[in-house]
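Colleague: got a predicted structure plus its sequence, pasted below:
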Amino acid sequence: MLGWKKTPPIRTLVGEGTVVTGELRFSDGLRIDGEVQGDVVASGEGRTLLVISEKARVHGKVRAGHVIINGSVHGPVVAETLLELQPKARIVGDVKYEALEMHQGATIQGGLLPLQVDDKPSLKLAASATGVPDRGLSQPAASNPLHKI
């Protein structure tokens, strides 16, 4: 699991049939089998694990290190290390992730954005990066004799 030696323990459970209203903050691990009407946010330092089971529903923002979803989320999702979308996952909202694992059947109605896009180096052509003239390679395709269709 991305170099983790040990998965954080699940110390908190929102059981099936339970409805929590308001922001829910947790450390280590949290499993949701019920419903949360509000944001679910990992707090503190260290690794965190959030499991949203098949029967669970969250109406609000979700943010944690490792997020596993097999239920329903209506709101944005941010997974700081790994996002696992299992077959019955349903997300309505934008998703940001460091790494993504998506099973067949999972659906997202929103945008998919990798985290740290600004930290990645921009793409440079090898010819322009070395200072060597491009010898006409940047010409439009019609006038470039090296371009084949």
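Modeller: Nice, I can see it. Keep in mind that what you see is a predicted model, and the values were worked out from it rather than measured. Residues are numbered from 1 along each chain as shown.
Colleague: from here on, just use CA atoms for contacts and neighbour counts.
Modeller: OK.
Colleague: now do the helices in the protein.
Modeller: For the chain, the helices defined by DSSP state H occupy 126-129.
Colleague: distance of the residue nearest to the spatial centre of the chain relative to residue 82?
Modeller: When Cα atoms, centre = their mean is applied to the chain, the residue found nearest the centroid is residue 97 (2.6 Å). Separation of residue 97 from residue 82 (Cα to Cα, to the nearest Å) stands at 6 Å.
Colleague: before we go on, here's another structure to hold up against the first:
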Amino acid sequence: MFSRKKQPPLKSLIAHGSRIEGQLLFTEGLRIDGEVQGDVRATAEQPSLLVVSESARVEGAVHADHVIVNGTVHGPIHAGELLELQPKARIVGDVVYKALEMHQGAIISGQMRPLAVLVEEKPPLKLASNQS
């Protein structure tokens, strides 16, 4: 779903020096360079990309398909597809992800859990008996 060439476009920006308080909903792509106090959530209608830059700080839950963190997040992160933690990422909270890319220097203070992968049911194993 997320090749390097077909990521959703970054259509919104919370600039350095800006501060948002309250729940934030976005579509497609959002880059945060400032501060957000409240949950940041992508709408489920289309693939989403959230970038938390080195200067950014988020205090609240984060939900998106592809999440890239190089700043600070105090709260749980749910990445439906890919979670990228760059070297200056600082996360205080649990993370849930389908795929994880973590660079040296990134820190997580919380539990890490992969999304449950649906396993195709296999027929039960039948053992051969030693009866003649």
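Modeller: Right, received. Where do you want to start? Given the structure is predicted, the values throughout are model-derived calculations rather than measurements.
Colleague: OK, contacts around the residue nearest to the centre of structure 1?
Modeller: Counting by Cα atoms under 8 Å, 6 or more residues apart in numbering, residue 97 of structure 1 makes contact with 78-83, 112-115.
Colleague: cool, and residue 134 of structure 1?
Modeller: Residue 134 of structure 1 is in contact with 127-128, counting by Cα under 8 Å, 6+ apart.
Colleague: the same query, at a cut-off of 6 Å, please.
Modeller: For residue 134 of structure 1, the contacting residues are residue 127, by Cα atoms under 6 Å, 6 or more residues apart in numbering.
Colleague: distance of it from residue 85 of structure 1?
Modeller: Distance of residue 134 of structure 1 to residue 85 of structure 1, given as Cα to Cα: 44 Å.
Colleague: same check, this time on residue 13 of structure 1
Modeller: On the measure of Cα to Cα, residue 13 of structure 1 and residue 85 of structure 1 end up 20 Å apart.
Colleague: more neighbours, those two?
Modeller: More neighbours surround residue 85 than the other of residue 13 of structure 1 and residue 85, with 24 against 14 (other Cα atoms under 10 Å).
Colleague: residues touching the closest residue to residue 104 of structure 2 other than its chain neighbours, list them.
Modeller: The shortest distance from residue 104 of structure 2 to any non-neighbouring residue, by Cα to Cα, 6 or more residues apart in numbering, is to residue 87 (5.6 Å). Shown in contact with residue 87 of structure 2 (Cα under 6 Å, 6+ apart): 103-106.
Colleague: try residue 70 of structure 2
Modeller: Residue 70 of structure 2 neighbours (Cα under 6 Å, 6+ apart): 52-54, 86, 88-89.
Colleague: residue 1 of structure 1 and residue 97 of structure 1, how far apart?
Modeller: Using Cα to Cα, residue 1 of structure 1 is found at 15 Å from residue 97 of structure 1.
Colleague: same check on residue 2 of structure 1?
Modeller: From residue 2 of structure 1 across to residue 97 of structure 1, the span is 13 Å (Cα to Cα).
Colleague: skipping its backbone neighbours, what lies nearest the corresponding residue of structure 1 for residue 109 of structure 2 in space?
Modeller: Here residue 109 of structure 2 is matched to residue 109 in structure 1, going by TM-score structural alignment. Nearest non-adjacent residue to residue 109 of structure 1, counting by Cα to Cα, 6+ apart: residue 92, 4.7 Å away.
Colleague: and that neighbour, what's its match in structure 2?
Modeller: In structure 2, residue 92 of structure 1 lines up with residue 92, judged by TM-score structural alignment.
Colleague: its match against residue 74, yeah?
Modeller: Yes. Using Cα atoms under 6 Å, residue 92 of structure 2 is in contact with residue 74, at 4.8 Å.
Colleague: returning to that earlier point: farthest-separated two in the contacts of residue 97 of structure 1?
Modeller: Spanning the widest gap among the contacts of residue 97 of structure 1 are 81 and 112, at 14.7 Å by Cα to Cα.
Colleague: more crowded one of the two?
Modeller: Counted by other Cα under 10 Å, residue 81 of structure 1 and residue 112 do not tie: residue 81 has more neighbours, with 19 against 14.
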